[in-house]
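J.: got a sequence here, can you model it:
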Amino acid sequence: MLNIILNGCFGRMGQELQNEIKVREDLIVVAGVDRNQQEADFPIYQTLADVKETADFVIDFSHESSVPELIEQCIQKKLPVVIATTGLSENTKQKMEEASHTIPIFYSANMSLGINVLIEALQKITPALEDDFNIEIVEKHHNQKKDAPSGTALLLADSINDVSQTKKDYIFGRNGKENSNPIDEMGIHAVRGGTIPGEHTVIYAGNDEVIEFKHTALSRRIFANGALKAGLFLKDQSPGMYSMSDLLK
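T.: This is a model prediction of the structure:
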């Protein structure tokens, strides 16, 4: 039985994780961290520093502003941590990189296995298409999502740029009457509404032909399952920075 601490345990994803772990015989939540104090089947604390229970790893689905403090507390407690919170600043990512010299850290802007397989596909086809096709990304999410564009849209864009001979400039939405829309631009467009869990479409548009890759999240369960797989992977790792590409090897 592996012990888990949930950071952000009463958020949407924290509750989804609770539901998934309840039906597992190999996992148990021993403590939760959340500023919102509610009743639960396990002790709730304001910060990880207050947690008394021992755990095998931490899973974080919280707010980007709380991640730097969480990292420091994981270092102090020598706890591996899966960080699934999106919208992280470059300073926070740098802090994660530094902390990974001391503890194992797993970070992904999207915990879906499908999205990460999609990334591998995009990286295979982009070199053959980049000279002749405009590449655009459209992402859709529920109306409660605060950050735009989504971390996943940026993850997809970065994965394309990583294998492009000519790096593309990101254009966040388009407006104006004199846009030239050159090949070396990549438009990233955000849609917000209703209860859409998450939808990402990558469009390769050439002369007289269009290729589209689309991933639709039908529920948040896929992200919970991915985070749990990440935690199970991380518990046996030495200090370092890990991602879905390591998990899928």
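
J.: use CA for all of it now, contacts and neighbours both
T.: Fine.

J.: on contacts alone, who are the packing partners of the lengthiest helix in the chain?
T.: What stands out as the longest helix in the chain, according to DSSP state H, is helix 113-129. Under the contact definition 3 or more CA pairs under 8 Å, 6 or more residues apart in numbering; DSSP states H and E, helix 113-129 sits against helix 151-162, strand 209-217, helix 244-247.

J.: which elements pack onto the first one?
T.: Judged by 3+ CA pairs under 8 Å, 6+ apart, the packing partners of helix 151-162 are helix 113-129, strand 134-141.

J.: on that earlier part again, distance from the longest helix of the chain to the middle of the chain?
T.: Centre-to-centre, helix 113-129 and its host chain are 17 Å apart (CA atoms, centre = their mean, to the nearest Å).

J.: buried residues, that helix. List them.
T.: By 16 or more other CA atoms under 10 Å, the buried positions in helix 113-129 come out as 113, 115-116, 118-119, 122-123, 126.

J.: to compare with the earlier structure, here is another sequence to fold:
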Amino acid sequence: MLKIAVIGCTGRMGQLVLREINQNPNVDVSGALTRSGSPFVDQDVGTLIGEAPLNIAITDAPEKAFHDADVVIDFSRPETINISLHEILNQQKPYVICVTGLTDNQKASLEKASQKIPVLIAPNTSLGIALLKKLAVLAAEKLGSSYDVSILEMHHRHKSDAPSGTSLSIAQALATVDHLKENAPPYPSRSPRPTNTIECAVLRGGSITGDHSVIFAGEKDVITIEHRTLDRTLFAQGAIKAAQWLFAKPPGLYSMDDVAGISL
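T.: Modelled structure (predicted):
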């Protein structure tokens, strides 16, 4: 049985992942890491998620949290990554990182780490988003430069990073198409839109889990490819699937495209 440690275990997504692991007969919780000094330290994981005790205590010590794990899933925050990554490298654990808002330096650190361990970067763990990217790239290639390409994303009011990591990954995929430029900054309000750029529009409000649309606007028609998340457990189940896929993979940098078997 695959043993999984969860970083950011007391957050909304961390708790969802723990519940999904506990209900999945093919995986098991081996450790749970929270921030230093958290009031949840030493509480049983089962108690945290409203289940029977699992005899696994929440800890703020990475070396203890990762010790028995086959794979580590991270749903924490960008500022905690360096500490966790250091210990993950020490223990040579496969790493599924689902944190958004990463800096360029953090991305470079993950790329360097992937030379020694398998690292899967997944700002969105939905396999549907992997498919959306594939379809969007195909549409951009077939429609050509006569269509303007835009990404529209909507999330709940509390989401701190904008554009979302998912939107940026969609833009990055689209930028592989020859005539498109990667996620150009918003064009000046008094100027026409520059040609062959990828516009990214952001909406924040309410409790929207996550909606992403890629819009191809032509002179005579508009084509929209859309993905809507209806339940956050989708992300938890996707993270577990990613962990199962990553286990025993060689060192390297991976994404949900690899898990879905989609090549962009």
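
J.: ok, residue 131 of structure 2 to residue 75 of structure 2 distance?
T.: Using CA to CA, to the nearest Å, residue 131 of structure 2 is found at 22 Å from residue 75 of structure 2.

J.: same question for residue 28 of structure 2.
T.: 17 Å.

J.: what do you get for residue 132 of structure 2?
T.: When distance is defined by CA to CA, residue 132 of structure 2 is 23 Å away from residue 75 of structure 2.

J.: does the residue nearest to the spatial centre of structure 1 count as helix, strand or coil?
T.: In structure 1, the centroid-proximal residue (CA atoms, centre = their mean) is residue 109; its distance is 2.1 Å. Counting by DSSP: H, G, I helix; E, B strand; the rest coil, the backbone at residue 109 of structure 1 sits in coil.

J.: how about the equivalent of it over in structure 2, nearest residue that isn't a chain neighbour?
T.: Counting by TM-score structural alignment, residue 109 of structure 1 lines up with residue 123 in structure 2. Spatial nearest neighbour of residue 123 of structure 2, excluding adjacent residues (CA to CA, 6 or more residues apart in numbering): residue 98 at 4.9 Å.

J.: how far away is the equivalent of the one you found over in structure 1 from residue 245 of structure 1?
T.: Residue correspondence to structure 1 (TM-score structural alignment): residue 98 of structure 2 is matched to residue 84. With distances taken as CA to CA, residue 84 of structure 1 is found 15 Å from residue 245 of structure 1.

J.: the two: which has the busier surroundings?
T.: residue 84 (26 against 13; other CA atoms under 10 Å).

J.: quick one, strands of structure 1?
T.: 2-7, 27-33, 44-45, 57-60, 81-83, 104-107, 134-141, 169-172, 185-192, 198-206, 209-217, 240-242 (DSSP state E).

J.: the last one against structure 2, how far on average?
T.: Right, strand 240-242 of structure 1. Mean deviation of strand 240-242 of structure 1 relative to structure 2 after superposition (mean CA distance after the TM-score superposition for structure 1): 1.1 Å.

J.: what range in structure 2 matches that strand?
T.: Against structure 2, strand 240-242 of structure 1 falls on residues 252-254 (TM-score structural alignment).

J.: ok, stretch 141-152 of structure 1 next?
T.: Stretch 141-152 of structure 1 maps onto residues 155-166 of structure 2, going by TM-score structural alignment.

J.: buried stuff in the matching stretch?
T.: Neighbour-count burial for stretch 155-166 of structure 2 [16+ other CA under 10 Å]: 155, 162-166.

J.: got it, and stretch 10-27 of structure 2?
T.: For stretch 10-27 of structure 2, by 16+ other CA under 10 Å, it's 10, 13-22, 27.

J.: ok, now stretch 230-248 of structure 2?
T.: Buried, per 16+ other CA under 10 Å, within stretch 230-248 of structure 2: 233-244, 246-247.
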